[in-house]
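**Student:** only geometry, no sequence info:
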């Protein structure tokens, strides 16, 4: 029960919320690409585990006096064939610190088991796990992991009886002529980021276009409304002019009628 509770606490962020915030452009990388970026790669056996009361790599509020932080004493079974920053004889023993259950991840090993490790050396010359691309740097000794590592990596400086692929002279030439997976994947990620940026621009332009269409529709409605009002005004003016013209025409008729009435009177007076 305590182990389950510890995992739940380890999965919680500093504010108590579950989950971790990775960079917005984070993408998972293959183990082959991560192996190219790891500073040190070893195949080693865990001899002992040592409790650590404090670790600079842990940011949990309950880190003191707990069994969640530890270091591992390991025995080097094989080192990477070339390019390693670790220069120790075969069979050397040294400590790997920075293991345990952390706020966003866990680096865990068991005593007397063999593992492939991605390691690095910190500014204080401590050997710590190298979680390339925020992914797990510790791989248990399984047939699947043996096949995976033998397909893209070879080892040297091995202790007698260790069953891993050892260094061969052809491997270096093959490595020099091989296109680095990490370079290809970086180019793919850059292209994916460029496409994402262009997609954001397209969506922004589409929103601006929709806004412009709405403004055009509004202006068309206002224009039609103005035209209707102008038509009504013209009709009103025409009716008014027609009414006034008809009113003006009634006065001559009234004068003619009056003259017609006065003409018989004049004739009578002459007679």
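**Tutor:** It's in. The structure displayed is predicted, hence computed values, not measured ones.

**Student:** Please count neighbours and contacts with C-alpha atoms only from this point.
**Tutor:** Will do.

**Student:** residues near residue 139, how many?
**Tutor:** Counted with other C-alpha atoms under 10 Å, the neighbours of residue 139 add up to 15.

**Student:** Identify the residues contacting it.
**Tutor:** 115, 116, 117, 145 (C-alpha atoms under 8 Å, 6 or more residues apart in numbering).

**Student:** So which of these is the closest to residue 41?
**Tutor:** Nearest to residue 41 among these is residue 117, at 5.6 Å by C-alpha to C-alpha.

**Student:** Thought residue 43 was touching that closest one, still the case?
**Tutor:** Yes - applying C-alpha atoms under 8 Å as the test, residue 117 and residue 43 come out as touching, 6.4 Å apart.

**Student:** returning to what we had before: most neighbours among the contacts of residue 139, which one?
**Tutor:** For the contacts of residue 139, neighbours tallied by other C-alpha under 10 Å; top is residue 117, 24 neighbours.

**Student:** Could you give the secondary structure assignment for that residue?
**Tutor:** Secondary structure, DSSP: H, G, I helix; E, B strand; the rest coil: residue 117 is strand.

**Student:** if you skip the residues just before and after it, what's nearest to it?
**Tutor:** residue 138 (4.9 Å; C-alpha to C-alpha, 6 or more residues apart in numbering).

**Student:** then this one, side by side with the first:
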């Protein structure tokens, strides 16, 4: 979450030209409210509640569903279980009755079982893909910032330095999450301190009126002014939340309360 916004504006304004304040404020407002609504509102307050004994991730949710409904590809329930009286009790509320209807529909239709499993596999594959792409893009975006500062530091140098950094990062993963986290905690603290300090300095020195982007009306003005191009730029704005799913997928490393 701290590195993803690095490449958002370069992607957004490669699709939408900067012609007025509305373009900058609209894009910034989109980024701010995307971060506020999806990682904060959706993941922290909604998705984290759906965990399997403190474990998160797509398969954790699937195993949770399989525990309460006979939808697993591998048999996990005996036929005699269905004769237990608790399966046939009249449910006290419409919500529970609706849940039972959904459960029975899933158990009855093999096509729905297969579809659900395919969705789980697809979601897991997308998380794996995101885990491969996000570090590479983040590191290359950070290193490419040196191109304007160092003479002769071209694209080839960016690629080579990025590969060296990524190899170094992945080579220390074998020491375990605890040791890696202990090593990177002060680095992350310094990184976020620098982000905040540089941002505050730029606000005071250049243009504090950029805080007008807190007003979501600029999102409307942005779409009204750029129409079709704004929809194309929306894909770039979503880049600011790449990695947000790790809050749920890596739930086993932290408790729900700690993340909240």
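**Tutor:** Yep, it's here. The structure presented is a predicted model; accordingly, all values stated were derived computationally and were not measured.

**Student:** TM between them?
**Tutor:** The TM-score (TM-score structural alignment, normalised by the length of the second structure) is 0.27; 97 aligned residues with a C-alpha RMSD of 4.8 Å.

**Student:** Would you map the strands across the stretch 51-200 of the first structure?
**Tutor:** 69-80, 93-101, 106-107, 114-121, 127-129, 138-140, 155-156 (DSSP state E, counting those that start in this stretch).

**Student:** I would like the residues contacting the fifth one, please.
**Tutor:** By that I understand strand 127-129 of the first structure. Contacts for strand 127-129 of the first structure (C-alpha under 8 Å, 6+ apart): 95-99, 107, 117-122, 137-138.

**Student:** how about the helices of the stretch 1-150 of the second structure, start to end?
**Tutor:** 8-12, 21-35, 45, 58-68, 94-108, 110-144 (DSSP state H, counting those that start in this stretch).

**Student:** got it, and the stretch 101-250 of the first structure?
**Tutor:** 143-152, 169-177, 181-270.

**Student:** and those helices as CSV, adding distance to residue 69 of the first structure?
**Tutor:** Formatted as CSV, the helices of the stretch 101-250 of the first structure follow (distance: least, C-alpha to C-alpha, whole Å):
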stretch, distance to residue 69 of the first structure
helix 143-152, 26
helix 169-177, 38
helix 181-270, 32
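
**Student:** Report how many residues lie close to the nearest residue in space to residue 100 of the first structure that is not next to it in sequence.
**Tutor:** Once flanking residues are discounted, residue 100 of the first structure sits nearest to residue 69: 4.3 Å by C-alpha to C-alpha, 6+ apart. Other residues near residue 69 of the first structure come to 25 when the count uses other C-alpha under 10 Å.

**Student:** wait, residue 69 of the first structure sits on residue 99?
**Tutor:** Yes - here residue 69 of the first structure reaches residue 99: they are 6.0 Å apart, a contact under C-alpha under 8 Å.

**Student:** What distance do you get for the residue nearest to residue 117 of the first structure to residue 43 of the first structure?
**Tutor:** 10 Å (C-alpha to C-alpha, to the nearest Å).

**Student:** Which of those two has more residues huddled nearby?
**Tutor:** Neighbours were counted for residue 138 of the first structure and for residue 43 using other C-alpha under 10 Å; residue 43 has more, 23 against 18.

**Student:** ok, that one - contacts?
**Tutor:** Neighbours of residue 43 of the first structure in contact, by C-alpha under 8 Å, 6+ apart: 76, 77, 78, 79, 114, 115, 116, 117.

**Student:** Quickly name whichever of those residues is closest to residue 150 of the first structure.
**Tutor:** Using C-alpha to C-alpha, the contacts of residue 43 of the first structure come closest to residue 150 of the first structure at residue 116, 11.6 Å.

**Student:** Am I right that that closest one is in contact with residue 40?
**Tutor:** No - judged on C-alpha under 8 Å, residue 116 of the first structure makes no contact with residue 40 at a distance of 10.4 Å.
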